[in-house]
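Participant: model the structure of this input:
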Amino acid sequence: MARPWRVAIVGGGVTGLAAAVRLRDRAPAGTEVTVYEQSGLLGGKLRTGELAGQPVEFGAESFLMRDPTGGESAAVALVRRLGLVDSIVHPTVGQAALVVDGGLRPVPGGTLVGVPGDLEKVAAVARPAADADRDAGRPLLGPDADLAVGALVRERFGDEVVDRLVDPMLGGVYAGRADGLSLVTTMPALARAARVEHTLVGAVRAAQAAAPRTPGAPVFGTLAGGLSTLVEAAARESGATIRRDAAVRELHRTSTGWRLTVGPTRETEHVEVDAVLLAVPARPAARLLAGPAPEVAATVGGLDYASVALVTLALPAPELPELSGFLAPATEGLLIKAATFFTTKWGHLRRADGLALLRASVGRYGEETSLQLTDDDLVATVHRELSKVLGAPLPEPVARHVQRWGGALPQYTPGHGARVAAVRKGLRAAHPTLALAGAGYDGVGIPVCVRSGETAAEEIITALGGSAA
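Facilitator: Predicted structure coming up:
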């Protein structure tokens, strides 16, 4: 009788845990799965904490309910698999604002990540360049082309639309700048439409028309108990052996599989496995790939990341607008790039005593010096800027929390998708039992990370000989 498979998952974030659950469900009985997490905490950027006696997210806040085809997103499917679907809650306030000329204006409708499909609707926030979006008789984008979002939008609509609309929208998701982010990776639906349509307005409308819609259906969800409940349930349901504070320092090919070097130099442990799934950011993945796949490592290691800090304040009964939060363009000169009014946006968090939780995101790609402020200075700056934007002094916080995420958000430059495809093709050919998964390759957001982990797990199962199903 053949011995059970042994699979190592490096990285205990939601990607690695989703992969572990998929292996539990699809790999043959007896498969031994071990998750190695170098820190003491599972979940990666999913981390629920507490402030002023109230649960609050110190990392990712929510997940998309639907996937691009209109079906249930991978995050919802995982939540359902873990028996937590009854805990899903949705925002009670969905309207967000933009900071424009120092004040708040509603985010205009009819845009796709800030790119307008109706120029009149955005005129109060940003004035499109006159007659710029002309039909030149050919599609905006070639069959295999990619370019920066900012380059396309500036050419068609002018600078103000990029600076006041697109840049803050992308900055809120990626902490990056529109002029450096890949259209194909960050806005794939628009890129597909741009390969057919001759104008950007036409491409936006075509992408919007192609997107499945369910009127009245919620777009986002989270868990009433916090997203850490998803992490805990996934770790439990996976049946995997969880190794915390276990850094994998080296990875080497053997005649039958892989050897991992785990732990500090003085207490080195060598582990033999049949397959390895790397669910860590690109740079640590590149270090592990340097031995068995140096060319792949060079490509993977070239992916850059932005660092951010999340500053959460508990304020006694402040006067807040009925908004979910706001986005701040870099042109406004604020340290804050986005803010969320947690206890307004999420009805299940509202308190009878009026205590409000506000979270501000600080840090844009290329502006890491702003994060060198002390926690006290960050809190003071955020408090001051929030008061300025809201037009009235906010009360002093009764509690505060600063969460720093170094190298948190991948920066997908043009051509990212093609580079990742080449990396995976090379690995499948040379090392089919070694897989890559995570935001660094497939995109940000909980559903994307879950799907990435599950897909990598399926690749491992196929390489080892097929599933039990």
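Participant: please make it C-alpha for all contacts and neighbour counts, starting now.
Facilitator: OK.
Participant: can you give me the strands for the stretch 151-300 of the chain?
Facilitator: Here the stretch 151-300 of the chain has its strands, by DSSP state E, counting those that start in this stretch, at 220-223, 241-243, 248-253, 258-262, 269-273, 275-278.
Participant: how about this one, so we can line them up?
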Amino acid sequence: MFMGIQGGVGTLPLAVAEAVRARGGEILTGTPVTELSHSAADGGGWRVVAGERVLRADAVVLAVPAAAAARLLRTQSPGAAAELGGVEYASMALVTFAYRRAEAGLPEGSGFLVPPVDGRTIKASTFASQKWGWIADEHPDLVVLRTSVGRYGETEILQRDDSELVAVSRHDLEAATGLDATPVATRVTRWDDGLPQYPVGHHARVARIREHVAKLPGLAVCGAQYDGVGIPACIASAYAAVDQIHGDLRGVQELTAHPVQSLHGGAGE
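Facilitator: So this is what the prediction gives:
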């Protein structure tokens, strides 16, 4: 019923990074971008200030959360920045538990969702060992599951420390499934402003953002705040962004009859 990645989805960005480096790309980490500009003075290309470095590029794909995108586009595209500034986010925390299999009897299935009307603090639970076979294979003596905490507009619960989130999750799990065993390990992972919200009118907002951005040659946007938070939606958004800038660069090549130089200095698109 579900498709995943052996070892977990956390291996996906690592594989992408490895593929980028294998093709000669450079990845800068711990280096916030503070400026993005485009002008004739820069040869019609883009100037990116990242930490202490100034990078020149023929094209830029802006794949950052809405607030960061709004900040970087404020000068070049005030209209897009204003629209991006209106995108709201929800924060959440994931609480992961490991139990001894002999002590953890769980219902069949891959987990459950909790509607707000139930009045529980957790909003969902995933029985990871039952959902993903590789977890059960790697840890046959353990049962791994997780809960998620935090809905849109809920901030108080996420201000609690990790031990409190573990305690409230255990309470709600016992109420829902009867699980009262003591976990052998727990981990709390917090995602501040991790989930963009899609209210009525979101599609129209995204269309306006892309209309504004399309006026800037060699610039495209992608990410969870546009077409969906899931990995497939984000990948599709990235493909669309790359297709757009490829079209922009082909247009430049046809006008200049010269190869377009990439960020790292090689010829081609």
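Participant: give me the TM-score for these two chains.
Facilitator: Once superposed, chain against chain, the TM-score is 0.86 (TM-score structural alignment, normalised by the length of structure 2); 245 aligned residues with a CA RMSD of 1.8 Å.
Participant: that older thread, so which of the strands of the stretch 151-300 of structure 1 comes closest to residue 362 of structure 1?
Facilitator: With CA to CA as the criterion, residue 362 of structure 1 lies closest to strand 220-223 of these, at 22.4 Å.
Participant: next one: that closest one to chain centre, how far?
Facilitator: In this view, strand 220-223 of structure 1 has its centroid 14 Å away from the chain centroid, taken as CA atoms, centre = their mean, to the nearest Å.
Participant: helices and strands around that strand, which ones?
Facilitator: strand 63-64, strand 88-89 (3 or more CA pairs under 8 Å, 6 or more residues apart in numbering; DSSP states H and E).
Participant: most tightly packed of those?
Facilitator: strand 63-64 (a mean of 20; mean count of other CA atoms under 10 Å).
Participant: which bit of structure 2 covers the very next helix or strand once past it?
Facilitator: Downstream of strand 63-64 of structure 1, the first helix or strand assigned by DSSP states H and E is helix 74-81. On structure 2, no counterpart of helix 74-81 of structure 1 exists by TM-score structural alignment.
Participant: any buried residues in helix 74-81 of structure 1, and which?
Facilitator: 74-79 (16 or more other CA atoms under 10 Å).
Participant: separation between residue 411 of structure 1 and residue 286 of structure 1?
Facilitator: 16 Å (CA to CA, to the nearest Å).
Participant: same check, this time on residue 105 of structure 1
Facilitator: Distance from residue 105 of structure 1 to residue 286 of structure 1, by CA to CA: 43 Å.
Participant: between the two, who's got more neighbours?
Facilitator: residue 286 (23 against 15; other CA atoms under 10 Å).
Participant: which residues touch that one?
Facilitator: Residues in contact with residue 286 of structure 1 (CA atoms under 8 Å, 6 or more residues apart in numbering) are 296-298, 300-301.
Participant: which of those are retained in structure 2?
Facilitator: Of the contacts of residue 286 of structure 1, the ones still in contact in structure 2 (both residues aligned by TM-score structural alignment, their matches' CA atoms under 8 Å) are 296-298, 300-301.
Participant: now the residues you listed as CSV including distance to residue 270 of structure 1 and neighbour count?
Facilitator: Formatted as CSV, these follow (distance: CA to CA, whole Å; neighbours: other CA atoms under 10 Å):
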residue, distance to residue 270 of structure 1, neighbour count
296, 24, 20
297, 22, 21
298, 25, 16
300, 25, 24
301, 25, 18
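Participant: of those residues, closest to residue 461 of structure 1?
Facilitator: Using CA to CA, those come closest to residue 461 of structure 1 at residue 296, 21.8 Å.
Participant: next one: the residue nearest to that closest one when sequence neighbours are not counted from residue 412 of structure 1, what distance?
Facilitator: Of all residues beyond its chain neighbours, the one nearest residue 296 of structure 1 is residue 423 (5.7 Å), with distances taken as CA to CA, 6 or more residues apart in numbering. From residue 423 of structure 1 across to residue 412 of structure 1, the span is 15 Å (CA to CA).
Participant: more neighbours: which of the two?
Facilitator: Taking neighbours as other CA under 10 Å, residue 423 of structure 1 and residue 412 compare with residue 412 leading, 25 against 20.
Participant: state the distance from the equivalent of that one over in structure 2 to residue 245 of structure 2.
Facilitator: Matched by TM-score structural alignment, residue 412 of structure 1 corresponds to residue 198 in structure 2. Counting by CA to CA, the gap from residue 198 of structure 2 to residue 245 of structure 2 is 26 Å.
Participant: residue 162 of structure 2 now?
Facilitator: For residue 162 of structure 2, the distance to residue 245 of structure 2 - CA to CA - is 43 Å.
Participant: between the two, who's got more neighbours?
Facilitator: Between residue 162 of structure 2 and residue 245, counting by other CA under 10 Å, residue 245 is the more crowded of the two (22 against 16).
Participant: which of the contacts of residue 286 of structure 1 sits closest to residue 248 of structure 1?
Facilitator: Of all the contacts of residue 286 of structure 1, residue 248 of structure 1 sits closest to residue 297, with 15.9 Å by CA to CA.
Participant: now the alignment partner in structure 2 of the closest one. Nearest residue, chain neighbours left out?
Facilitator: Here residue 297 of structure 1 is matched to residue 81 in structure 2, going by TM-score structural alignment. Using CA to CA, 6+ apart and skipping the chain neighbours, the partner closest in space to residue 81 of structure 2 is residue 70 (4.0 Å).
Participant: aligned partner of the one you found in structure 1?
Facilitator: By TM-score structural alignment, residue 70 of structure 2 lines up with residue 286.
Participant: can you check residue 31 of structure 2 too?
Facilitator: Under TM-score structural alignment, residue 31 of structure 2 pairs with residue 246 in structure 1.
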